[in-house]
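>>> this is a predicted model, with the sequence first.
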Amino acid sequence: MNVFEGSAGYYGRYRPGLPPEAVALLAGAGSPSSRPRRLLDLGTGTGLAVKALLDRFDDIIALDTDVEMLAIAETDLRWRLPAGVRLSLCHGAAEEFLPPPGWRADLVTICRVFRWLDRPAVLARLNQHVAPDGAVAVLADRSLWTATNPWQQAVRSVVQDFLGPQRRAGSGVFPATPEPFGQTLRASAFSDVTESFVPVRRAWSADGVLGYLYSTSFAAPHLFGDRRDHFEAAVRQVLGCFSDTDTFIEDNTFVIHLGRRPA
């Protein structure tokens, strides 16, 4: 089963995009003067990274295994394309990615999906399809499950009350914590790794929190069955203990691991 079953609509609406500082860093990475400049976004989901970088690249391939998310990406991105920019939305696995003949990425972006991939296999394949001066960027922030804000920890407890203490991943359980992303990159062809940390502050409403939860693998809508209304009421009740104005502030950090081949 797709661990994000039923989450695509929520993902497109409630997942936060890239902070401006992260966009600026990525825009300058991976042979920025080459033309045409090519971007490969693996595990694109609804295209959040692509959306942020549309005007920085000439030729973009965005890949995902979820057809529902790709459909949302098509609707949201196609009309935004700057003149002359080519966008290809492709259904497939990152481990099997094969670009058009002669096509090499100047920058590869991989967001949170990196933890779900066969990472050594993906990076070995990318070594064949990334330009000599290109780069691979792995980026993520803390999810609600791992966040440290008190209201988020309280909401996580509600999820655990309904679904059990172990983090879910669709109908299964979340895989064991993998080695740090930077460590995986350093063991690959892209071993020259820099790390950047971008603080972010977000303001959420109760509706936004619930929408975000339903966009995740650990709180996908189908997991709650006929108890979904009770779950939503419990989340709203616990959030009410933290704000009288339906505003919940999240402090987070966006981490970017940028890997290049050694000089």
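Perfect, thanks for sending it. Everything numeric here is computed off the predicted structure, so don't read it as measured data.

>>> could you use CA atoms for every contact and neighbour count after this?
Noted.

>>> give me the buried positions along the longest helix along the chain.
Longest helix in the chain, counting residues (DSSP state H): helix 150-163. Buried residues in helix 150-163, counting neighbours by 16 or more other CA atoms under 10 Å, are found at 151, 152, 154, 155, 156, 157, 158, 159, 160, 162.

>>> relative to residue 52, how far out is the third one?
Translated: residue 154. Remark: distance between residue 154 and residue 52 (CA to CA, to the nearest Å) = 31 Å.

>>> next, the one to line up against it:
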Amino acid sequence: MDRPAVLAMADRVASPHAAVAIMGDGSLWTHQAEWTVALQSLIQSHLGAERRAGTTGTYREPGRRYEDDLAESAFSDVAEHRIPFHRMWTPRSVLGYLRSTSFARPDLFADHAGFEGQAQALLLQHARDGVLHEDGVFTVLLARRPGAAR
């Protein structure tokens, strides 16, 4: 998305004391648990090294940080909140999640059933008592116009 254009539009339509929130915790593609790294490698063995994104392309790292875009916008008063979390997955829930992503959706695979069989075996190998653990940080950037009441 064109971040500066979105922030300019938000400046035009938002109330004077509005805040912009940008938040996220990455994806299984970016987390670095042993099982997520192994799963990423399996996906790449089927689809190639580049991470898929959208319906036809590959993922490109943003050229700038969100904080930099906010600093140059009307919403330049930025507070960052980092919330550690522990998430538990089952192999089945991971497979369901993968089907919903642009980097591992079923139509990308020549043999999706074969991939899912391999992924399930890999996930079961890494699961402890049927559970896969993921530790991460959920980051929230709250941005306001300078001088806006909180």
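Cool, the structure landed. The model shown is predicted, which means the values in this text are computed figures rather than measured ones.

>>> which position in the first structure pairs with residue 94 of the second structure?
Taking TM-score structural alignment, the alignment pairs residue 94 of the second structure with residue 209 from the first structure.

>>> mean shift between the helix or strand where that match lies and the second structure?
If you go by DSSP states H and E, residue 209 of the first structure is part of helix 206-214. Taken against the second structure, helix 206-214 of the first structure registers an average deviation of 0.9 Å after superposition, with mean CA distance after the TM-score superposition for the first structure.

>>> who's in contact with the helix or strand just after that helix?
Once the chain leaves helix 206-214 of the first structure, the next helix or strand it forms, by DSSP H and E, is helix 228-239. With CA atoms under 8 Å, 6 or more residues apart in numbering as the test, helix 228-239 of the first structure has contacts from 151, 154, 155, 158, 159, 162, 206, 210, 221, 224.

>>> what angle separates helix 228-239 of the first structure from helix 150-163?
Interaxial angle, helix 228-239 of the first structure versus helix 150-163 (axes from the mean of the first three to the mean of the last three CA atoms, to 10 degrees): 150 degrees.

>>> helix 228-239 of the first structure: average distance to aligned residues in the second structure?
Looks like 0.9 Å for helix 228-239 of the first structure (mean CA distance after the TM-score superposition for the first structure).

>>> where does the next helix or strand after that helix end up in the second structure?
Next along the chain after helix 228-239 of the first structure, taking DSSP H and E as the criterion, comes strand 248-260. Taking TM-score structural alignment as the measure, the second structure aligns residues 132-144 with strand 248-260 of the first structure.

>>> aligned partner of residue 45 of the second structure in the first structure?
By TM-score structural alignment, residue 45 of the second structure lines up with residue 161.

>>> ugh, wrong one, residue 60 of the second structure
Residue pairing (TM-score structural alignment): residue 60 of the second structure is matched to residue 175 of the first structure.

>>> centre-most residue in the second structure?
residue 26 (3.1 Å; CA atoms, centre = their mean).

>>> where's that residue, which helix or strand?
Secondary structure assignment for residue 26 of the second structure, by DSSP H and E: no helix or strand.

>>> now do the contacts for the equivalent of it over in the first structure.
Residue correspondence to the first structure (TM-score structural alignment): residue 26 of the second structure is matched to residue 142. Contact partners of residue 142 of the first structure, counting by CA under 8 Å, 6+ apart, are 252, 253, 254.

>>> same deal with residue 51 of the second structure?
Counting by CA under 8 Å, 6+ apart, residue 51 of the second structure touches 44, 58, 59, 103.

>>> please repeat the previous calculation with a cut-off of 7 Å.
Contacts of residue 51 of the second structure were listed using CA atoms under 7 Å, 6 or more residues apart in numbering, and they are 58, 59, 103.

>>> lovely, talk soon.
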